[in-house]
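Peer 1: Pasting a predicted model and its sequence here:
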Amino acid sequence: MKAIIHAEKTGFEGLSCRETEELHPQEGQVRVLLKSAGLNHRDLFVLQRHKPTEPPLIIGSDGAGVIDAVGEGVIGLQVGDEVIINPSLRWKEKSPAPPEEFDLLGYPDNGTFAEQIIIHAENVVQKPQYLTWEEAGVLSLAALTAYRALFTQGQVRPGMKVLIPGIGSGVATFLLQFAKAAGAVVLVTSRSQDKCQKALELGADRAFDSNEDWEKALGGEKVDLVIECVGAATFNRSLKQLKRGGTIVTFGASAGDVVDLNLRDFFYGQYRLIGSTMGSGEEYKEMIEFIQTHQIKPVIDRIYPLEQFDQAFKRLENAGQFWKIGFTI
């Protein structure tokens, strides 16, 4: 089968599209013929984390396709089923934090940038029929991350004011769509006027330049909840926009992972700071039900043939994308 494999060198130089051996499902597993896959920032990080001394790796976390082989002991799935893949591995039930054995598809386990994938049956669900293959292929990682951060950790409720800094990424876009569907008032920031405009078209109640004075841009208005997915560059500015007793949920550190925090201001404000990452299989099924109820679709930037992986990676690395990048297989 054809696959995007990382081997022998660190970074982009280690990537190639080549043939590799076809595998067969073992007990409890299924084999999925992939129709589409989604590119995430995590894939950029994996290119640095995966070492030349490690075995060759098929990267990629998101994907959707058709089951073409079923291992022994699999119940409820059969050859021909159209499925979408949950990349959150070995985390079944909703819990305060993932178990020690939790990991993500695409490193260290082989991932979705291939014509086939072998995966445990508990990590596939029936594809929502209203989604195209391209939409289904880019959904899971970003949507599950957004769902847990907003609902499980953020406890969003109708009427709450929610601030989402750095709109434009896949996760931030799902946060906007999910929060609006939940009845929240949604405020977003971006350094890009185009992304601000697109966010307003998606339903944001207000969008403003990240380089502005946030307090001035909000007219002194405070928010109930901030979902912080940027990192140190925006964290303290986000914190200043919280109401007393408000909550900030953080899961991203692409713009720095060390923050100076004024503890006196924090405890006098009675703020809540909660970490989040991905989600459980239970939350994944809740997320799928939620998007079907509200007919939410991923917003796609571009879809590339798998062989044009280099163009897709460069677009993501240069932050040239609006929303999600995917592959057709």
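Peer 2: Cool, got the structure.

Peer 1: going forward, measure contacts between C-alpha atoms and count neighbours the same way
Peer 2: Will do.

Peer 1: All the helices of the stretch 51-200 of the chain, in order from the start?
Peer 2: According to DSSP state H, counting those that start in this stretch, the stretch 51-200 of the chain carries its helices in the segments 133-137, 140-147, 170-181, 193-201.

Peer 1: Mind putting those helices into TSV with mean neighbour count and distance to residue 3?
Peer 2: Shown next, in TSV, are the helices of the stretch 51-200 of the chain (neighbours: other Cα atoms under 10 Å; distance: least, Cα to Cα, whole Å):
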stretch	mean neighbour count	distance to residue 3
helix 133-137	25	16
helix 140-147	26	20
helix 170-181	25	24
helix 193-201	17	33
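
Peer 1: Would you mind telling me which of the ones you listed is nearest residue 277?
Peer 2: helix 140-147 (6.1 Å; Cα to Cα).

Peer 1: structure B:
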Amino acid sequence: MKKEVKNIDRFDISNSKVTMKAVVTTGNGGYEKLDYRDVPIPKLEENEVLIQVLSAGVNNTEINTRLGWYSSKVTTSTNDLGTVDEEKEKAAETGDGGWNEATPFPFIQGTDCCGRVVAVASEEDKKLMNSRVLVRACIRSQGWDSLENIWMASDFDGAFAQFVKVPASEVFPVDCDWSDAELGTIPCAYGTAENMINRANVSKGDHVLVAGASGGVGSAAVQLAKRRGAIVTAIAGESKLEKIKAIGADNVIPRNKDIIGCLGEKSVDVVVDNVAGASFGKMIKVLKRGGKFVSSGAIAGPLVELDMRDFYLKDLTLIGCTAWDEPVFPNLISYIEKGEIRPILAKTFPLENIVEAQIEFSEKKHIGKFVLIPPKIEDIEKFLSEED
């Protein structure tokens, strides 16, 4: 059921002096680098739209970017990085801690966005006005024939603010009865998971092993693999196993158990693994001949050991995933509107409490997603019309 909202006309904010609340990340470092303050509302260019942010999910990537974990000079897990000052300093000094190029500090993070379109720059985009939307955070910047990509909140300003501007091509109206906070759990985690499931061509009857199944991406992967008819075995902490079974896992394995002993070698068709670290070799061992290992992360450590004989003698396929493929986001919108997936909202926080949210997020005691809620603006038309 689509929510009824007041119809409003296109706003011209090109000369507006109005400011908004935002969290500005000022550089590589700790929580002191997160500055909640007033900043100018972004001005639109051709084919862009302005979105009032209704909710913004919390992800590993925002923390990793702030800490400089994407630098090639960092070799530790994401959990350890907060205490490894030498590696953080190397990343900050060389400026290579971003996904593609140097991170554009200071800037606004926030990869997930559920919002409402409140202004457009081009006449052809007026059909989007006042729509409740999700934003596709991964943009294939050179078209679908190239894997080159840029990301909202990594390469340009994101959704940890009251407003964000994005290309109209990356905005997807969604018609459902989910809350704004529930929709805010979807873009990054489910987009990343669907991209991996899609690239690995998961099909009915496949045995899929999902590592880190209690996290945002892992719990999404469990649901999305089950949606395709796969048999899912999930790995998670002991205290979270029952909840992982409740979202669809057929079998669960405690994180510290020997997965080879539990499953046996050559027992799994596809491994979905954003954990890596010391468990990588065992993940390769449990794959069947012709199996696929797909990954978009390495939270337990980016450097792994691979016995090349396991790789080539079993005809394995290793699939790296960052750039989202064209069907991924339209697929997610259809799954939501058909009721084929459900959000896993762990907790919400006011945007100004981002430090509290990231601290609790890093403790990894939750299942699903944390979501930030910006200050609400009741009368958008009046707010955007202010000149001082």
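Peer 2: Everything's here; your move. The structure displayed is predicted, hence computed values, not measured ones.

Peer 1: returning to what we had before: make a markdown table out of the helices of the stretch 51-200 of the first structure and add distance to residue 314 of the first structure.
Peer 2: Conversion of the helices of the stretch 51-200 of the first structure to a markdown table gives the following (distance: least, Cα to Cα, whole Å):
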| stretch | distance to residue 314 of the first structure |
| --- | --- |
| helix 133-137 | 20 |
| helix 140-147 | 19 |
| helix 170-181 | 16 |
| helix 193-201 | 19 |
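
Peer 1: so which of those gets nearest residue 251 of the first structure?
Peer 2: When the helices of the stretch 51-200 of the first structure are ranked by proximity to residue 251 of the first structure (Cα to Cα), helix 140-147 comes first, at 8.4 Å.

Peer 1: can you name the residues of the second structure that the closest one overlays?
Peer 2: Aligned by TM-score structural alignment, helix 140-147 of the first structure corresponds to residues 187-194 of the second structure.

Peer 1: Give me the mean distance between the matching stretch and the first structure.
Peer 2: When the first structure is superposed, stretch 187-194 of the second structure averages 0.7 Å from its matched positions, counting by mean Cα distance after the TM-score superposition for the first structure.

Peer 1: count of neighbours near residue 213 of the first structure?
Peer 2: 12 (other Cα atoms under 10 Å).

Peer 1: so residue 277 of the first structure sits right up against residue 153, yeah?
Peer 2: No: counting by Cα atoms under 8 Å, residue 277 of the first structure stays clear of residue 153, with 10.0 Å between them.

Peer 1: more neighbours, these two?
Peer 2: residue 153 (20 against 17).

Peer 1: Help me confirm that residue 235 of the first structure is found in a strand?
Peer 2: No: using DSSP: H, G, I helix; E, B strand; the rest coil, the assignment for residue 235 of the first structure is helix, not a strand.

Peer 1: contacting residues around the aligned partner of residue 27 of the first structure in the second structure?
Peer 2: Aligned by TM-score structural alignment, residue 27 of the first structure pairs with residue 46 of the second structure. For residue 46 of the second structure, the contact set (Cα atoms under 8 Å, 6 or more residues apart in numbering) comprises 121-122.

Peer 1: One more: the one 5 residues further on?
Peer 2: For residue 51 of the second structure, the set of contacting residues under the criterion of Cα under 8 Å, 6+ apart consists of 115-119, 163-166.

Peer 1: Pipe these into CSV and attach distance to residue 205 of the second structure per row.
Peer 2: Below are the contacts of residue 51 of the second structure laid out as CSV (distance: Cα to Cα, whole Å):
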residue, distance to residue 205 of the second structure
115, 37
116, 39
117, 41
118, 45
119, 46
163, 44
164, 42
165, 42
166, 39
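
Peer 1: Residue 44 of the first structure matches what in the second structure?
Peer 2: Under TM-score structural alignment, residue 44 of the first structure pairs with residue 63 in the second structure.

Peer 1: Not counting sequence-adjacent ones, nearest residue to that match?
Peer 2: residue 358 (7.5 Å; Cα to Cα, 6 or more residues apart in numbering).

Peer 1: so which strand or helix has the one you found?
Peer 2: In the assignment (DSSP states H and E), residue 358 of the second structure maps to helix 354-362.

Peer 1: Run through who's touching that helix.
Peer 2: 31, 34, 58, 63, 79, 349, 370, 372.

Peer 1: wait, what's in contact with the third one?
Peer 2: What it means is residue 58 of the second structure. Taking Cα under 8 Å, 6+ apart as the test, what residue 58 of the second structure contacts is 110-112, 357-358, 361, 369-372.

Peer 1: From the residues you listed, pick the one nearest residue 281 of the second structure.
Peer 2: residue 361 (27.6 Å).

Peer 1: Could you check how many residues crowd around the corresponding residue of the first structure for that closest one?
Peer 2: Counting by TM-score structural alignment, residue 361 of the second structure lines up with residue 316 in the first structure. The number of residues packed near residue 316 of the first structure is 20, by other Cα under 10 Å.
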